[in-house]
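K.L.:
have a look at this prediction, sequence included:
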Amino acid sequence: MQHHVSVIIINYNTAEYTINCIKSILKNTSKNLSCQYLIVDNGSEAESYFTLKKYIDSISDAHTINLIRSNINTGFGGGNMIGVREAQGHYLAFINNDVLFENDCLSILKRFMDSNKNVGVCGPQAFKENHELLPTIDHFASLGRELFGRKVLETINPNKYPKRKISYSEPQRGQFVAGSFMFFSSEDFNNVGGFDTNIFLYHEETDMCKRLANINKQAFLVPDGKFIHFHGASSPKIIDLKIELKISLLYIIRKHYGIFSYLILLLYLQLKYFFSGLLKPANWPVFLALFKQAPLSMSLKHKQKIHPL
């Protein structure tokens, strides 16, 4: 049976967030929408996994919810691709577990995608806990964005780089949509090969939407859909994230823009973190990683342990 939407959510040691996320989706989603829910436990400790399993078992008779266990943390892309293997939806919704629906986002996004076959991915409008606007569309990670910043790009070429931090009342095209809530055509997602599992965390959105752009598929914000994002509920310590961010950034710059852009960005980041490290010693680990060229072999992906139940 093909569903309208396959919803894929990753749990990593934050079962309460995942449970609240599922509850908000079930509460707000129209019963007329056929949904398949695939919850991927991405190598959580036993307590988190069994807390989640107990909740899902208690409601599984009423809803199509499948809990899939990986005994090792495979990262954002890897975890989502585990869910994709069992997905049967015409659309794929990848939703962070620290998300709460404010309205029927899935039906809103489906209607938009049904009417816009040139769109490969879209996302609803994100808000912080205090209902402050969170950017949903963004500009591709690139050498220009890293050297000059987003505001400069938005000023010199507003058509190519629409403002991120304003409220839109109509659907707005961007270069990519935030990874906290990405709604894909499954056909387009499959045609570009899905998430690149070389990336453990960060910049998956740029990578996916660059590949979608290569087949003339666009990315859009659909502001009628609204959700709360708690932001980084299951992240590891900050310094590891900073290093991982640079590893992923340099990887996709080289992948999509070539060796010349990669080398310029690498040199820029090395100098930036060398001098910032003189003033803020906490940045030295980031500089040392960049000095070693921040290869994929340094990624958190290679530091994960197997967690049998």
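P.N.:
That came through, no problem.

K.L.:
okay, CA-based contacts and neighbour counts for the rest of this
P.N.:
OK.

K.L.:
show me where the chain has its helices.
P.N.:
All helices of the chain, identified by DSSP state H, fall at 15-28, 46-59, 75-84, 105-115, 143-148, 150-156, 186-191, 204-213, 238-257, 259-279, 284-291.

K.L.:
need the ones you listed in CSV (columns: distance to residue 179 and mean neighbour count).
P.N.:
CSV is the format used below for these (distance: least, C-alpha to C-alpha, whole Å; neighbours: other C-alpha atoms under 10 Å):
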stretch, distance to residue 179, mean neighbour count
helix 15-28, 16, 18
helix 46-59, 23, 15
helix 75-84, 9, 22
helix 105-115, 15, 18
helix 143-148, 18, 14
helix 150-156, 18, 15
helix 186-191, 14, 16
helix 204-213, 6, 21
helix 238-257, 14, 19
helix 259-279, 23, 16
helix 284-291, 24, 19
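
K.L.:
could the ones you listed go into TSV alongside distance to residue 176?
P.N.:
Formatted as TSV, the helices of the chain follow (distance: least, C-alpha to C-alpha, whole Å):
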stretch	distance to residue 176
helix 15-28	23
helix 46-59	31
helix 75-84	16
helix 105-115	15
helix 143-148	14
helix 150-156	14
helix 186-191	14
helix 204-213	6
helix 238-257	14
helix 259-279	20
helix 284-291	26
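
K.L.:
which one of those lies closest to residue 4?
P.N.:
Closest to residue 4 of the helices of the chain is helix 105-115 (C-alpha to C-alpha; 8.1 Å).

K.L.:
for comparison:
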Amino acid sequence: MTLSFIILNYNTSLQTLNCVKSIIDHAPNTSYEIIVVDNNSNKEEWETLNSLLQDYDLNIIKSRINLGFGAGNVLGANFANGDFLCFLNSDIIFTEDCITPLIEYLNRHNDVGCITPQQYNRNNIIVPSFNHDSGITEELFGKELLETLFSSKYPKRKNTIYKKPFSVKQINGCFMIFPKNIFWEVGGFDQNIFLYYEELDICYRLKEKGYKSVVYPNCRFSHLHGESTKKAHSNTVRELYISKMYCYRKYHNIILSSCFRIINIIKLMTKPNKWYILPVVLRGESSSKSMRHNRL
């Protein structure tokens, strides 16, 4: 069995180097390749990336435009030779071989479509590796209340240490492993989404096909949180809502979509610092305002 690591780089050459080095330092017990997709970094960062990685055995793919998260990773996946695809943010650091146990788990469970280890931050504090649905119930009552009242359906995300693998609605997009055939069976990442909610979307499609999304808490990795996106445009919050509205419209009828939009409008009206997002939600069909069209 072989594995393809796919790292998406956008003006984060040093973080990408550290990610690559940590993979090599904690190499999995299987054949692997490393693919770095540069999402049209600026000239200086692109030259730095090439200089930093020139002594490593890997494949660097340069996109002439910023494709966003989904399409950038799909570009890398098209060059992958592995039986499994491991998508990583550039600010991921391996602290142990957390790949081998996950591959073994996938080989034993053909009904699992994607999997992730337990996430920790730079201060070695546990961080949620999964999320719940983004739907009307969650918008109205909030995740923490639902976790308290319906713990079997909504397992606690924060300050909780799990000891056994468990299924979730969606795993975090910073570290996702798929059997390659299943990734392509469900169509890969939705390339209409530029940034945010890609993991919700693909985990939903996995579920439709009968596959589970699993957190494997018995091994871990470090996520530097925000290092891969901190240089992005200030409109990233607006982009989050654009993707949020898109995903809800994609899987729900017009009545539910309208209710979802109204709830978000009401919530935003109570937060003056986010009023600039209101036009995005009011319009509903707001993809024309996506950063995709600015090609950051």
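P.N.:
Yep, that arrived. Note that the structure is a prediction, hence the values are computed from the model and not measured.

K.L.:
TM-score for this pair?
P.N.:
The TM-score (TM-score structural alignment, normalised by the length of structure 2) is 0.95; 294 aligned residues with a C-alpha RMSD of 1.5 Å.

K.L.:
can you tell me the centre-most residue of structure 2?
P.N.:
residue 173 (1.6 Å; C-alpha atoms, centre = their mean).

K.L.:
now that one: how far from residue 279 of structure 2?
P.N.:
Separation of residue 173 of structure 2 from residue 279 of structure 2 (C-alpha to C-alpha, to the nearest Å): 27 Å.

K.L.:
related to what we said a few turns ago, need the contact list for the residue nearest to the centre of structure 2.
P.N.:
Taking C-alpha atoms under 8 Å, 6 or more residues apart in numbering, we find residue 173 of structure 2 in contact with 87-88, 198-199.

K.L.:
cutoff 6 Å now
P.N.:
Neighbour list for residue 173 of structure 2: residue 199 [criterion: C-alpha atoms under 6 Å, 6 or more residues apart in numbering].

K.L.:
so what's the aligned residue in structure 2 for residue 107 of structure 1 up against?
P.N.:
By TM-score structural alignment, residue 107 of structure 1 lines up with residue 100 in structure 2. Shown in contact with residue 100 of structure 2 (C-alpha under 6 Å, 6+ apart): 28-29.

K.L.:
burial count for the equivalent of residue 39 of structure 2 over in structure 1?
P.N.:
Matched by TM-score structural alignment, residue 39 of structure 2 corresponds to residue 42 in structure 1. Close neighbours of residue 42 of structure 1, defined as other C-alpha atoms under 10 Å, add up to 26.

K.L.:
shouldn't residue 42 of structure 1 be in contact with residue 75?
P.N.:
No: Residue 42 of structure 1 lies out of contact with residue 75 (C-alpha atoms under 6 Å); the separation is 7.6 Å.

K.L.:
residues in structure 2 aligned with the lengthiest strand in structure 1?
P.N.:
Assignment by DSSP state E gives strand 218-229 as the longest strand of structure 1. With TM-score structural alignment applied, strand 218-229 of structure 1 matches the range 212-223 in structure 2.

K.L.:
next, count neighbours for the residue nearest to residue 167 of structure 2 when sequence neighbours are not counted.
P.N.:
Distance criterion C-alpha to C-alpha, 6 or more residues apart in numbering; nearest residue to residue 167 of structure 2, sequence neighbours excluded, is residue 214 at 4.5 Å. Applying other C-alpha under 10 Å, we find 26 residues neighbouring residue 214 of structure 2.

K.L.:
ok, now which ones touch residue 214 of structure 2?
P.N.:
115, 166-168.

K.L.:
taking those residues, please make a ChimeraX selection of just the buried ones.
P.N.:
Here is the ChimeraX selection string for the buried members of the contacts of residue 214 of structure 2, based on 16 or more other C-alpha atoms under 10 Å:
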select :115,167,168
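
K.L.:
residue 139 of structure 1 matches what in structure 2?
P.N.:
In structure 2, the residue matched to residue 139 of structure 1 (TM-score structural alignment) is residue 132.

K.L.:
now swap in residue 27 of structure 1 and tell me
P.N.:
By TM-score structural alignment, residue 27 of structure 1 lines up with residue 25.

K.L.:
cool, residue 164 of structure 1 as well?
P.N.:
Structural alignment places residue 164 of structure 1 opposite residue 157 in structure 2 (criterion: TM-score structural alignment).

K.L.:
count of neighbours near that match?
P.N.:
By the criterion of other C-alpha under 10 Å, residue 157 of structure 2 has 18 neighbours.

K.L.:
please name the nearest non-neighbouring residue to it.
P.N.:
The spatial neighbour of residue 157 of structure 2 that comes closest, neighbours along the chain excluded (C-alpha to C-alpha, 6+ apart), is residue 128 at 5.2 Å.

K.L.:
and if you look at residue 75 of structure 2?
P.N.:
Closest to residue 75 of structure 2 by C-alpha to C-alpha, 6+ apart is residue 37, at 7.6 Å.

K.L.:
show me the contacts for the one you found.
P.N.:
Contact analysis of residue 37 of structure 2 by C-alpha under 6 Å, 6+ apart lists 8-9, 60-62, 76.

K.L.:
give me that answer again for 8 Å
P.N.:
Neighbour list for residue 37 of structure 2: 6-9, 60-63, 72-73, 75-76 [criterion: C-alpha under 8 Å, 6+ apart].

K.L.:
equivalent analysis for residue 237 of structure 2, please.
P.N.:
residue 277.

K.L.:
which position in structure 1 pairs with it?
P.N.:
Using TM-score structural alignment, the equivalent of residue 237 of structure 2 in structure 1 is residue 242.

K.L.:
again, but for residue 66 of structure 2
P.N.:
Using TM-score structural alignment, residue 66 of structure 2 sits opposite residue 73 in structure 1.

K.L.:
how close does whichever residue in structure 2 pairs up with residue 191 of structure 1 sit to residue 16 of structure 2?
P.N.:
Correspondence of residue 191 of structure 1 to structure 2, assessed by TM-score structural alignment: residue 185. Distance from residue 185 of structure 2 to residue 16 of structure 2, counting by C-alpha to C-alpha: 29 Å.

K.L.:
what's the answer for residue 205 of structure 2, then?
P.N.:
Going from residue 205 of structure 2 to residue 16 of structure 2 by C-alpha to C-alpha gives 29 Å.

K.L.:
can you check residue 50 of structure 2 too?
P.N.:
Separation of residue 50 of structure 2 from residue 16 of structure 2 (C-alpha to C-alpha) stands at 11 Å.

K.L.:
next: residue 271 of structure 2.
P.N.:
In terms of C-alpha to C-alpha, residue 271 of structure 2 sits 36 Å off from residue 16 of structure 2.

K.L.:
surely residue 219 of structure 2 meets residue 116?
P.N.:
No: between residue 219 of structure 2 and residue 116 there is no contact under C-alpha atoms under 8 Å: 9.2 Å.

K.L.:
comparing those two, which residue is more hemmed in?
P.N.:
Higher neighbour count among residue 219 of structure 2 and residue 116: residue 116, with 28 against 19, using other C-alpha under 10 Å.
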